[in-house]
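A.B. asks: pasting the structure only:
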């Protein structure tokens, strides 16, 4: 019986350490990657709660039972293929490790008549809720970083393209440095929109480019596009997310700070603001908001900010200097005689941060 109790103490000791280590990894993700102070504090309090429970166990019994040098698990094969894991995989592994440790602690605390089983069970179920919360926040963080890396965003407006081949226009812009293309086709049938987006998705020169569909969520879902861009009168962001999934991007047009802040709260991956300057591309664009609006919104938001409307080689640097994360353009590229060179010229004049240039 003494041997059994000693084994139980050894298991409890190992799993207390395992739980605290796993929680610390998750806490660091919340603190340094997500920069989510409330969540990091919550995780820290859980670690302290476990430490408090630990004080109820005779410390000398745990230490006496510990035998790390003879632990057969220490020689487990190190899988080098696990190196280079994504942050989401590290998060998942650490959460599972901690949850499993809580389950083991719940069971083996009974063997030593340690009345903490219910506490460990309670922590385990709280961890399930935390895992869902932090996973959703991490997914959002990853999607927003993808957007920040775009820098130059082409609005492939079907009316502007005219008789040009949209695939060739997009490919030429991509060669110049565009890394995201939004298809705006208000006046074509659903079938033709589906076929056009499908061709864009399958076109070899565009395989590394994000393809975003304006308004038409059904087309975005069916073609497995990289995301959808919504207007203020389109479907709500939360409902759109249910249909689009966790990996793909949702952007939304905004016209003022109130709309932008609301979009951020709803989980938008980016907000666009404009027109920054006078534009003839979009008939219902409204009055120019100016570059000061970019600076104003940048102070109020954490979500990536995309500036759009009337932007060209003469004013793009002003837009970037004001704080725009990404610049969206249409006519200045689509109407250019040499689309690739026009795109390169825009990027060279923009003054994007060196570490984020395409």
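C.D. replies: Good, I have the coordinates. Everything numeric in this text was worked out from a predicted model, so none of it was measured.

A.B. asks: Going by C-alpha atoms from here, please, whenever you check contacts or count neighbours.
C.D. replies: Will do.

A.B. asks: what residues are up against residue 147?
C.D. replies: By CA atoms under 8 Å, 6 or more residues apart in numbering, the contact list for residue 147 reads 269-270, 304, 326.

A.B. asks: show me where the stretch 51-200 of the chain has helices.
C.D. replies: Assigned by DSSP state H, counting those that start in this stretch, the stretch 51-200 of the chain shows helices spanning 59-65, 87-108, 117-148, 158-161, 166-176, 190-202.

A.B. asks: Deepest-packed of these, please.
C.D. replies: helix 166-176 (a mean of 21; mean count of other CA atoms under 10 Å).

A.B. asks: And here is the other one:
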């Protein structure tokens, strides 16, 4: 049984984090209570992903925050990451599972109730559901689904869901009320003056509503 906590899921963005870098942002976020950290860098090749991922693994070691790699299976395996996250257009979930083996966490992005319902719980461990709101950090995102759409998708998913898309501390109650197990944030932590304080603010909201 894989153990993971989706409640405060940071997705790193190299552009937003440019001021202090992704590794330092992750270190501060983990100190503030982030439970998962995803390395997402669409412009980096595998070698750079591995280099950044190894540095992230080092700073997250002992914090309890798990490291997830976006898209790059080769990098996830080389880093010894806790998990891999893929989108609908990246690769087939079954192929990804075969490559990473049974022990690694596998997350899959879903944008419709149909896609959520089609998830195989023997292959996928959690779904990334959204976008809840429009977000500038992902230019090609699908139509925002709002909290009602989030609730529908969460209900359709046979595995735990993390909400994503324009989410900030003030959205925590809505996310959990919709049935998601957590929220994935980018700009709410990346690129803010004090990532640790920003993470703590979100974590405090989660503590209020999480059973």
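C.D. replies: Sure thing, it's come through. All values reported here derive from a predicted model rather than from experimental measurement.

A.B. asks: And the TM-score between these chains?
C.D. replies: Once superposed, the chains reach a TM-score of 0.92 (TM-score structural alignment, normalised by the length of structure 2), with 210 aligned residues with a CA RMSD of 1.7 Å.

A.B. asks: a markdown table for the contacts of residue 147 of structure 1, including distance to residue 154 of structure 1, neighbour count and secondary structure?
C.D. replies: Shown next, in a markdown table, are the contacts of residue 147 of structure 1 (distance: CA to CA, whole Å; neighbours: other CA atoms under 10 Å; DSSP: H, G, I helix; E, B strand; the rest coil):
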| residue | distance to residue 154 of structure 1 | neighbour count | secondary structure |
| --- | --- | --- | --- |
| 269 | 17 | 27 | coil |
| 270 | 15 | 26 | strand |
| 304 | 16 | 23 | coil |
| 326 | 10 | 23 | strand |
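
A.B. asks: Strands along the stretch 201-350 of structure 1, start to end?
C.D. replies: Assigned by DSSP state E, counting those that start in this stretch, the stretch 201-350 of structure 1 shows strands spanning 210-214, 227-230, 249-254, 270-273, 305-308, 326-329.

A.B. asks: Point out the other helices and strands that the third one packs with.
C.D. replies: So the one you mean is strand 249-254 of structure 1. strand 227-230, strand 270-273 (3 or more CA pairs under 8 Å, 6 or more residues apart in numbering; DSSP states H and E).

A.B. asks: To residue 186 of structure 1, which of these lies closest?
C.D. replies: strand 227-230 (12.7 Å; CA to CA).

A.B. asks: Read off where that closest one ends up in structure 2.
C.D. replies: Aligned by TM-score structural alignment, strand 227-230 of structure 1 falls on residues 83-86 of structure 2.

A.B. asks: residues making contact with that stretch?
C.D. replies: 66-73, 76, 93, 104-109.

A.B. asks: What of stretch 19-28 of structure 2?
C.D. replies: So stretch 19-28 of structure 2 is in contact with 10, 12-14, 17, 37, 52, 55-56, 59-60, 189-191, 195-196, going by CA under 8 Å, 6+ apart.

A.B. asks: what stretch of structure 1 does that stretch fall on?
C.D. replies: Using TM-score structural alignment, stretch 19-28 of structure 2 pairs with 163-172 in structure 1.

A.B. asks: what about the counterpart of residue 191 of structure 2 in structure 1, distance to residue 210 of structure 1?
C.D. replies: Superposed on structure 1 with TM-score structural alignment, residue 191 of structure 2 falls opposite residue 335. According to CA to CA, to the nearest Å, residue 335 of structure 1 stands 21 Å off from residue 210 of structure 1.

A.B. asks: How about residue 99 of structure 1?
C.D. replies: 36 Å.

A.B. asks: do the same with residue 126 of structure 1
C.D. replies: Counting by CA to CA, the gap from residue 126 of structure 1 to residue 210 of structure 1 is 37 Å.

A.B. asks: same deal with residue 177 of structure 1?
C.D. replies: 12 Å.

A.B. asks: what residues are shared contacts of the two?
C.D. replies: With CA under 8 Å, 6+ apart as the test, residue 177 of structure 1 and residue 210 reach no residue in common.

A.B. asks: hmm, back to that, residue 53 of structure 1 is nearest to which of the helices of the stretch 51-200 of structure 1?
C.D. replies: helix 117-148 (8.2 Å).
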